[in-house]
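Asks: Provided below are the primary sequence and the corresponding predicted coordinates.
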Amino acid sequence: LGRREKAIGDEHLLLALTARPGVVSETLADHGVTYTTVEHALDRARD
């Protein structure tokens, strides 16, 4: 909710899954999904 939102949504779960090293974040990164790419996509979607 640090992104000035009032509820937890799917995007927050995806950010959490990519925030820490581990099997899930590594698997997502293998497909081009990283914390940074998710963050940029969310920023573009809000504009």
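Replies: Thanks, I have it. Numbers count the residues shown, from 1 in each chain.
Asks: contacts and neighbour counts: CA atoms only from here.
Replies: Fine.
Asks: how about the helices in the protein?
Replies: 10-19, 23-30, 35-46 (DSSP state H).
Asks: turn those into a markdown table, including mean neighbour count.
Replies: Listed next are these as a markdown table, based on neighbours: other C-alpha atoms under 10 Å:
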| stretch | mean neighbour count |
| --- | --- |
| helix 10-19 | 15 |
| helix 23-30 | 14 |
| helix 35-46 | 13 |
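Asks: end to end on stretch 16-28, go ahead and measure it.
Replies: 12 Å (C-alpha to C-alpha, to the nearest Å).
Asks: A further structure is provided below for comparison with the first:
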Amino acid sequence: MGMTPRSPIFSLFALSLAVTILSSFSMARTIPSSALDQLDFYRPDKTL
């Protein structure tokens, strides 16, 4: 953890990887939550 990457290519790759993980995590949080809300809304046994 204390080692700092000396090559700018590795730091750029790590930065893009972190951005990709964060964007995919935010997309996975927003889209299936609305889809699950619609599924729970259209499911008949949830209304009981």
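Replies: Alright, I've got the coordinates. All figures in this text were calculated on a predicted structure; none of them were measured in a lab.
Asks: care to give me the TM-score?
Replies: Overlay of the two chains. TM-score (TM-score structural alignment, normalised by the length of structure 1): 0.33; 20 aligned residues with a C-alpha RMSD of 2.4 Å.
Asks: what segments of structure 2 are strands?
Replies: Assigned by DSSP state E, the strands in structure 2 number zero.
Asks: how about the helices in it?
Replies: 8-42.
Asks: and the residue nearest the centre of it?
Replies: By C-alpha atoms, centre = their mean, structure 2 has its centre lying nearest to residue 25, at 0.6 Å.
Asks: roughly how far does that residue sit from residue 10 of structure 2?
Replies: Residue 25 of structure 2 sits 22 Å away from residue 10 of structure 2, going by C-alpha to C-alpha.
Asks: on that earlier part again, distance of the residue nearest to the centre of structure 2 from residue 31 of structure 2?
Replies: Taken as C-alpha to C-alpha, the span from residue 25 of structure 2 to residue 31 of structure 2 is 10 Å.
Asks: what do you get for residue 10 of structure 2?
Replies: 31 Å.
Asks: now swap in residue 8 of structure 2 and tell me
Replies: 34 Å.
Asks: just residue 22 of structure 2 next, same as before
Replies: Taken as C-alpha to C-alpha, the span from residue 22 of structure 2 to residue 31 of structure 2 is 14 Å.
Asks: repeat that for residue 14 of structure 2.
Replies: Plainly put, residue 14 of structure 2 is 26 Å away from residue 31 of structure 2 if you go by C-alpha to C-alpha.
Asks: neighbour count winner among these two?
Replies: residue 14 (13 against 10; other C-alpha atoms under 10 Å).
Asks: residue 20 of structure 2 versus that one, what's the distance?
Replies: Counting by C-alpha to C-alpha - residue 14 of structure 2 and residue 20 of structure 2 are separated by 10 Å.
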